[in-house]
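Peer 1: Mind looking at a prediction? Sequence and model below.
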Amino acid sequence: MPPNSEPSNAAAETVRRVPTLVVAYDDPQARVGERPLAVEMPVNLVYGSVPYAVMMTTPADLEDFAYGFSLTEGIVASSDEIRGVSVEDGEGGLRLLVDLVPGRLREHLARKRAISGRTGCGVCGIDDLAALPKAEPRTGREQTVTVGAVQRALTALGEAQVLNHETRAVHAAAWADRDGTLVAVREDVGRHNGLDKLIGALIRTNTDPAEGFVVITSRCSFEMVEKTASFGASVLVAISAPTSLAIERARLHDITLCAIARSDTLTLFTGRERLVLAEPSVSGQGVDPVSAL
């Protein structure tokens, strides 16, 4: 597509607005609001009817994505080797059907792909939408966390990121107890890897998921929610914003998701019943934030 032309798939939904509560640590009243979130959707790239990879993307400019991905993955050497790209609905996502010229398609299908772990936004080892990870739903967890505990954990996490202090290039995942005291911190260039390392440390020490909460320094995509649910924790705090699919999965797994968690405020997206404010009152006449979230 020419650089100055209109982007493809421009009509696709790329932003979704969700209800929120904005909580200031020093104010017992929370503000009911609304937050625009980037839409996150699984997109299955398919060559010659054979699924190749599932990537988590914003569903816009998908034709451009197919061309760029095909080149950087080494599937094609130039745009001339792609005859066309079409988009179709799939189970829980979209399929990008990439039509390669016959010679390039034969080479691609003959090549055995060695899947390497990425630090980006693919789902490693998954080549079809139906195989997307989904933790078993858990119910009956009565855990609560105070906003004060969240604030203490966030304050302590800054000093606990030893590798990031030296490199400024890694993410952190931490486990805090109910008082907000950090119990374990793990760092990695990949945000998913950092959380996997943390969960590994916790299960090796038989940590009870009901006795604390997870804090991550990265944005909160759906995989971060799924990993938290797989461990069994019911509260996840993210310093950056969540995606639309992260909100959907947090609701599915009954997880309290706090994000955009900074030194003065946090924004609550799901699971209001587990977050204990200084006082139970909530501003906003006629709005029930519990039912809204």
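Peer 2: Looks like it came in fine.

Peer 1: C-alpha from now on. contacts and neighbour counts both.
Peer 2: Noted.

Peer 1: Hmm, Glu63 is touching Glu88, no?
Peer 2: No. At 12.0 Å, Glu63 and Glu88 do not qualify as touching, with contact defined as Cα atoms under 8 Å.

Peer 1: Compare those two and say which is more crowded by neighbours.
Peer 2: With neighbours defined as other Cα atoms under 10 Å, Glu63 and Glu88 compare such that Glu63 has more, 20 against 11.

Peer 1: The more buried one: what secondary structure?
Peer 2: helix (DSSP: H, G, I helix; E, B strand; the rest coil).

Peer 1: From Pro51, how far out is it?
Peer 2: Going from Glu63 to Pro51 by Cα to Cα, to the nearest Å gives 17 Å.

Peer 1: Likewise for Arg186?
Peer 2: The gap separating Arg186 from Pro51 is 34 Å, by Cα to Cα.

Peer 1: Those two: which is more packed in?
Peer 2: The neighbour count for Arg186 versus Pro51, taken as other Cα under 10 Å, is higher for Arg186 (23 against 17).

Peer 1: Which is the succeeding secondary structure element to the helix or strand harbouring Thr20?
Peer 2: For Thr20, the host element (DSSP states H and E) is strand 15-24. Past strand 15-24, further along toward the C-terminus, the next helix or strand under DSSP H and E is strand 31-38.

Peer 1: got the contact list for the residue nearest to the spatial centre of the chain?
Peer 2: The residue lying closest to the centre of the chain (Cα atoms, centre = their mean) is Ser221, at 0.8 Å. Residues near Ser221 by Cα atoms under 8 Å, 6 or more residues apart in numbering: 40, 242-243, 245-246.

Peer 1: which of those residues has the most neighbours?
Peer 2: Tallying neighbours with other Cα under 10 Å puts Pro242 at the head of the contacts of Ser221, with 26 neighbours.

Peer 1: want to compare, so here's the second one:
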Amino acid sequence: MPLSRSLPGLSVQADGQLSVRRNLPEEVPVAVVFDGTTQAVMMASPGDIADFAHGFALSEGFIETLDQIEEFEVVEHEVGIEARFWLTGERSKALETRRRKMAGPVGCGLCGIDSLEEASRALPTVTADPRFAACEVAHATDELRANQPLHDQTRAVHAAGFLLPGQGIVLAREDVGRHNALDKLIGALARQGIDPATGAFVMTSRVSVELIQKAAIAGCPVLIAVSAPTAHALRLADQAGITIAAFARGGGFDLYSHPHRIIPEAQDVP
């Protein structure tokens, strides 16, 4: 499926009107299916679907490791895309138990839960300790911007990148949804055998609760974002041992929670 389409429009400005064509991002329903049963349907960009499905399965706890997958396929339909998993016996039984507890349909963000307590579930503590120079953090979103071809066409999608100390952005994924982009990145890292504990996630969005949850489950110790965190996201990050660098743009950033992973420089963060 195409990632974008050129569509006509009318640009209305103070000095008049002009017919235009814009490249607009595609958005399609993607069903994530385990052992023949649809677990979630989300609107997403139709690229890197295998990465998205694997990252979603990992970050939402449907699987713990890739070796719990017996078979996987992506099937395109006229109305959308199915990402189909078949799981090993024990994992399939565990998922069936989880499925029985679910009260209704699921969607993006907090998927497959049926209580407020589970929405605020305890997160694993991230103990990995990579170190980043302050200048790496300050310019991380600028570097990510250079890895966003779909954004260049449409100006309408988010991106998630993986920053390694001393190496820069080594992998990036794009999607209309910020959490979808992060799931794609997590899936791509897993499928390429790259440990999220060795680097930082870089986001083109605000920092919300579900991004902290996904980072903690993936074991990534640092999250860098171009925009603000929510107060609750910061509380969760502090509890989970995750370093948050927000408002990372224009050569600077705000540092919150577990700052020891960022190496200060004379004119930077004290």
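Peer 2: Okay, I see it. Just so you know, these numbers come straight off a predicted model, no measurement behind them.

Peer 1: For the residue of structure 1 most remote from its centre, list the residues it contacts.
Peer 2: Within structure 1, the residue lying farthest from the chain centre (Cα atoms, centre = their mean) is Gly103, at 37.7 Å. Listed by Cα under 8 Å, 6+ apart, Gly103 of structure 1 has no contact partners.

Peer 1: measure it to Arg118 of structure 1 for me?
Peer 2: 28 Å.

Peer 1: Also Leu62 of structure 1?
Peer 2: According to Cα to Cα, Leu62 of structure 1 and Arg118 of structure 1 sit 20 Å apart.

Peer 1: Give me the more crowded residue out of the two.
Peer 2: Shown here are Leu62 of structure 1 and Arg118; by other Cα under 10 Å, Leu62 has more neighbours (23 against 12).

Peer 1: what do we get in structure 2 for that one?
Peer 2: Under the alignment defined by TM-score structural alignment, Leu62 of structure 1 is left unpaired in structure 2.

Peer 1: Cys220 of structure 1 now?
Peer 2: In structure 2, the residue matched to Cys220 of structure 1 (TM-score structural alignment) is Val207.

Peer 1: Over to Asp254 of structure 1?
Peer 2: Match for Asp254 of structure 1 (TM-score structural alignment): Gly241.

Peer 1: Name the nearest residue to that match, ignoring sequence neighbours.
Peer 2: Nearest residue to Gly241 of structure 2, sequence neighbours excluded (Cα to Cα, 6 or more residues apart in numbering): Val126, at 5.2 Å.

Peer 1: what's the burial count for that neighbour?
Peer 2: So Val126 of structure 2, with other Cα under 10 Å, has 21 neighbours.

Peer 1: Tell me the secondary structure of it, please.
Peer 2: Counting by three-state DSSP, the backbone at Val126 of structure 2 sits in coil.

Peer 1: Let me see the ranges of the strands in the stretch 151-270 of structure 2.
Peer 2: 158-164, 168-175, 200-203, 222-225, 243-249, 252-256, 262-263 (DSSP state E, counting those that start in this stretch).

Peer 1: Compile those strands into JSON lines and extend it with columns for distance to Gly9 of structure 2.
Peer 2: Shown next, in JSON lines, are the strands of the stretch 151-270 of structure 2 (distance: least, Cα to Cα, whole Å):
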{"stretch": "strand 158-164", "distance to Gly9 of structure 2": "23"}
{"stretch": "strand 168-175", "distance to Gly9 of structure 2": "23"}
{"stretch": "strand 200-203", "distance to Gly9 of structure 2": "30"}
{"stretch": "strand 222-225", "distance to Gly9 of structure 2": "32"}
{"stretch": "strand 243-249", "distance to Gly9 of structure 2": "32"}
{"stretch": "strand 252-256", "distance to Gly9 of structure 2": "37"}
{"stretch": "strand 262-263", "distance to Gly9 of structure 2": "46"}
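
Peer 1: Select, out of the ones you listed, the one closest to Asp51 of structure 2.
Peer 2: Distances from Asp51 of structure 2 to each of those were compared using Cα to Cα; the minimum, 9.0 Å, belongs to strand 168-175.

Peer 1: Where does that closest one end up in structure 1?
Peer 2: Using TM-score structural alignment, strand 168-175 of structure 2 pairs with 181-188 in structure 1.

Peer 1: Could you give me the buried positions within that stretch?
Peer 2: 181-182, 184-188 (16 or more other Cα atoms under 10 Å).

Peer 1: A helix includes Phe72 of structure 2, no?
Peer 2: No. Counting by three-state DSSP, Phe72 of structure 2 is not part of a helix but strand.

Peer 1: To what extent is it buried, counted in neighbours?
Peer 2: So Phe72 of structure 2, with other Cα under 10 Å, has 16 neighbours.

Peer 1: which one in structure 1 is aligned with Val157 of structure 2?
Peer 2: By TM-score structural alignment, Val157 of structure 2 lines up with Val170.

Peer 1: ok, its match touching Asp188?
Peer 2: Yes. Here Val170 of structure 1 reaches Asp188: they are 5.2 Å apart, a contact under Cα under 8 Å.
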